[in-house]
Every structure is written in structure tokens, then in C-alpha cells.
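Novice: Everything below, folded, please.
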Amino acid sequence: MQKLIIKKKNKSSQRPLKNLATLILAAGQASRFGSAKQVAILNNEPMLSHSVSIARKNTPSNVHVVVGAYKNLVTEHLPQDVNIIENKYWQQGLGCSLATGIKLICDYYQREETRKQGSWHKKLLPRKVKSVATIDGVLILLADQVAITTQDIKRLITSWQAAPTRIHCAFYNSQCGVPAIFPASYFEQLQTLNQDVGAKRVLMNSESKRQISMPNAGIDIDTPEQLIQWQRAQNIETAHL
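Specialist: From the prediction side, this is the model:
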């Protein structure tokens, strides 16, 4: 079994301020799509690779992907520096996947110093991950928001860095949603989610959130027809695995 590789930290170095991890939700069955849309080919790569690429550019070595319905298939298409979290109860919906991801990310960072003494880390498939004592926030991304750009996420992160104790989320179609960054103070609340509402309930109940206009976040892929329409609009060659 491959071991988690942890870089040793210089004793004199300090932890970076406002350290951010990314959690990508890709555990669903995609019932409307009829198959694993996470790996439907778009622009010569699996659809999920779009979100993974953006995450790796903005939070290098701190990227986590929740898998479920198509665990093996999705895992095959992920780079080695991405950490994988399995949600065995993916049928319970997006909220369950989010709660599972946050819990295991917290477990990892909180127990890093004693990781070899316990079995908690076996819940994560063995990948290289960044050695960080704690994190200040988690960026939530979806697997099917194909129009999101690196610049969209950079604007969201910049906003969060200026006020890291607040939720910062995308605003599109007259509502707030993901992508969103949740500070550590919300982790406990996020771990209680268990339905298909995902983070929206937490976003709606937060009075101190900052909303970032992001029209691209309103474009997602739920059906093969939508994928074809997006391909035609962008003049991208599309196929399905």
C-alpha cells in the first residue's frame, strides 16, 4: 500500500496565514445524465478535470475530491496529488457528501501529528497531501460547473482573504451558491448536513456572507443534451466515455 507522503516543516517557519483547502463534490449518480457525467469527455478530458485543474492552480496540494456512485471510474481519472474521500452513503445526497468531506479533511489536519498511530487515515485513499497543521477555510466546488474560470475562483479567494471569518460565495441567477468558501468556524455546522440541499441552507442562513457576482456559476451540466449545447456554444469537441 502506498503511504501518505508528508513533507517535513522547517521548525523556524510559520504556518501560512489564511490557509485554504478545496473540496470537490463528485459522488453523485447523475441520474438525469444517465451515466457517470463526471468523466464525460469535454475538451479532450473528463468533465471533472475542469474543476480539479482550477483547484490545483488555486490551492496546490490541498485538493480533495469526494467520490461515491462511480468511485473506481472517477478515481482512475484523478491526478496523484489529489486526495480522495469516499462517501459510502452518497445516495443520501449532496449534503451528505459535503459533510463527509469536511469531517475527513478536519480529521486529517487535526490528527496529522499522530497519523501513524491510528486508523483514521485509512478512510482516505493514499495520495500525497500537503502537510499543514490546520486550515482556515475550505473552498467548495462542484464537478459539473463547466464555465467556472480560474479568475472566478481567484476573485472569490481574494475576497475571502480580506475577511477570512466570513462565508464568501458566488452570486448568480438572483441567488447565492457554490463555489463558496467556508471559514473554519462553519466546519462543525457543515458536518451536520445530511440531505441533498448541500451548502445552500448554510448560505441562506448566514447574514454575514459576502456574495461575489459570478454568472459562470449558473452554468452546469445535468443532461447529455446540455453537454451537447455547451459544446456547440463553445465550439468544443465533446464525447462520452
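
Novice: going forward, measure contacts between C-alpha atoms and count neighbours the same way
Specialist: OK.

Novice: Could you list every helix and strand in contact with the strand ranked longest in the chain?
Specialist: What stands out as the longest strand in the chain, according to DSSP state E, is strand 175-183. Using 3 or more C-alpha pairs under 8 Å, 6 or more residues apart in numbering; DSSP states H and E, the elements in contact with strand 175-183 are strand 137-142, helix 150-162, strand 168-172, helix 200-205.

Novice: After it, heading C-terminal, what element do we hit next?
Specialist: The helix or strand immediately downstream of strand 175-183 is helix 187-190, counting by DSSP states H and E.

Novice: thinking again about what came up before, got the buried residues for the longest strand of the chain?
Specialist: C176, G177, V178, P179, A180, I181, F182, P183 (16 or more other C-alpha atoms under 10 Å).

Novice: a markdown table for those, including distance to P46?
Specialist: Formatted as a markdown table, those follow (distance: C-alpha to C-alpha, whole Å):
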| residue | distance to P46 |
| --- | --- |
| C176 | 27 |
| G177 | 24 |
| V178 | 21 |
| P179 | 19 |
| A180 | 23 |
| I181 | 24 |
| F182 | 27 |
| P183 | 30 |
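
Novice: one more to line up against the first:
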Amino acid sequence: MSKHQLANRNESKTLVCILAAGASRRFGAPKQLAKLASGNLLQCSINTLAQVASQINGDLALVLGANEMQIKPHLKGHFILLSNLHWQSGMASSIVCAARYAEQHHYTHLLICLADQVALSATDYLTVLNASRCRRAAAYYQHRLAAPALFLAEDYAHLAGLTGDIGAKQLLRRHYRDGQLIACALPRASIDIDTQDQLISWQNKL
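Specialist: Model (predicted):
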């Protein structure tokens, strides 16, 4: 699908949103600022997803919470900053921030992304976007549906009601069972950074 087709399918308007509000307790420091070959972890995610947003003529948003004041000075680029004041309650609170913003600003699609999925390229994210054909889509790896995941405007009310640290997995599974979601095989989505050992392992592969 061409850039023109992506941008104009059903006059869609997509918000690409990076969730990065966690406290990184298992990492022992703000993992958003962990050093990678091309910059800190979160900046690398911003750079990749800025390309994606540009390809679809969408907007890029970033949800921060824990350590927001420490992290912000290390970031650059154009993005919408969403502050999650309830980040301690779990990942769902960041999805709520994204969904409410998407609804308030009339986005037809919301792509939820995780900052620490370091192996994903712009092409991987576009695979999810291209697969949707006006339906939902999500990454499929390790026998589960997960982020990156593309939702429709009709999902925002449900997303805004999520609580805890489970996220939207139940909603993804339900839509898949109903034939309303396309599963995209993205094995590289299984690579994320939660601990210092995982960071060292990833750095050794570069």
C-alpha cells in the first residue's frame, strides 16, 4: 500500500502513541534513558515511530509518567507529550491517556506501541498498519496478541475504562475471535528490555 493510500483510506487520521510511563523497577534505573548504539532507548523509539507517523500522515504521541522531568530533557523531535499522572496503577492508565486523547481529537485509528520493543523497525510497524484494511490489527508472537496494536475509534470507550497492568489483551483476543482483528506475525516484537541483562544481551547482538 502506498503512502497516498495509507493517508487517505476512508479519510483516516491515525495517532501513533508510544507508552513509556513505567518506573523501570526491574531495570533499576529509568530504562527510557538506557544507552543504545544510536542514542537512548526512548529516543530510538521516537525516531523510528516518527518515520512511521510521517509515512501515514499521522501524529506521534508519547505517554510519560515516572521520572518524566528527568527524561524529557534527553528527548528531541516533534511529538505530542501526554503526562500520565496515574502511572503507578499500571500500563492500563497509559492506554487510557492515549485513548482519551485520540477520542478528544477525533482520530479514527490509534496505534499503541511500547518504547522497549527495541528490535522493531519502521517496516514492522507499517506491517501492522497495512494489514488492517479498516479493521484492527496486532502483533502476534509467542502464541499471543500484543503491541504494537491498532485500534479503531469505536474501541476508545473500552480502552478508556481499562485498569491495572493487564493492558488491552482481552480486547484484542475478543476482536480476533470475532474476526475483527488481523494478527501479524512479528517475532521481533518478543524482544524487549526489562532488565540490565536483557540490555547487555541486546547490545551484544548489535
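
Novice: what does S24 of the second structure align to in the first structure?
Specialist: When the first structure is aligned by TM-score structural alignment, S24 of the second structure is paired with A30.

Novice: Sorry, wrong one. I was asking about I80 of the second structure.
Specialist: Aligned partner of I80 of the second structure by TM-score structural alignment: N83.

Novice: how far away is its match from P60 of the first structure?
Specialist: 11 Å (C-alpha to C-alpha, to the nearest Å).

Novice: same question, E45 of the first structure
Specialist: 20 Å.

Novice: And S206 of the first structure, by the same measure?
Specialist: For S206 of the first structure, the distance to P60 of the first structure - C-alpha to C-alpha - is 28 Å.

Novice: neighbour count winner among these two?
Specialist: P60 (17 against 12; other C-alpha atoms under 10 Å).

Novice: Give me the neighbour count for the nearest residue to G22 of the second structure once chain neighbours are set aside.
Specialist: When the adjacent residues along the chain are set aside, G22 of the second structure lies closest to A66, with 5.7 Å between them (C-alpha to C-alpha, 6 or more residues apart in numbering). Burial measure for A66 of the second structure: 19 neighbouring residues, criterion other C-alpha under 10 Å.

Novice: And Q203 of the second structure, by the same measure?
Specialist: What Q203 of the second structure shows, counting by other C-alpha under 10 Å, is a neighbour count of 12.

Novice: which secondary structure element contains the aligned partner of it in the first structure?
Specialist: Under the alignment (TM-score structural alignment), Q203 of the second structure maps onto Q231 of the first structure. Q231 of the first structure is part of helix 224-234, with elements assigned from DSSP H and E.

Novice: which helices and strands does that helix pack with?
Specialist: Here helix 224-234 of the first structure touches strand 238-239, going by 3+ C-alpha pairs under 8 Å, 6+ apart.

Novice: rerun that using 10 Å as the cut-off
Specialist: On a contact count with 3 or more C-alpha pairs under 10 Å, 6 or more residues apart in numbering; DSSP states H and E, helix 224-234 of the first structure meets strand 41-42, strand 238-239.

Novice: Of these, which stretch is the most buried?
Specialist: strand 41-42 (a mean of 20; mean count of other C-alpha atoms under 10 Å).

Novice: After superposing, tell me the mean distance of it to the second structure.
Specialist: Following the fit onto the second structure, the mean deviation recorded for strand 41-42 of the first structure is 0.7 Å by mean C-alpha distance after the TM-score superposition for the first structure.

Novice: Identify the residue range in the second structure corresponding to that strand.
Specialist: With TM-score structural alignment as the criterion, strand 41-42 of the first structure aligns to 35-36.

Novice: Alright, that wraps it up for me.
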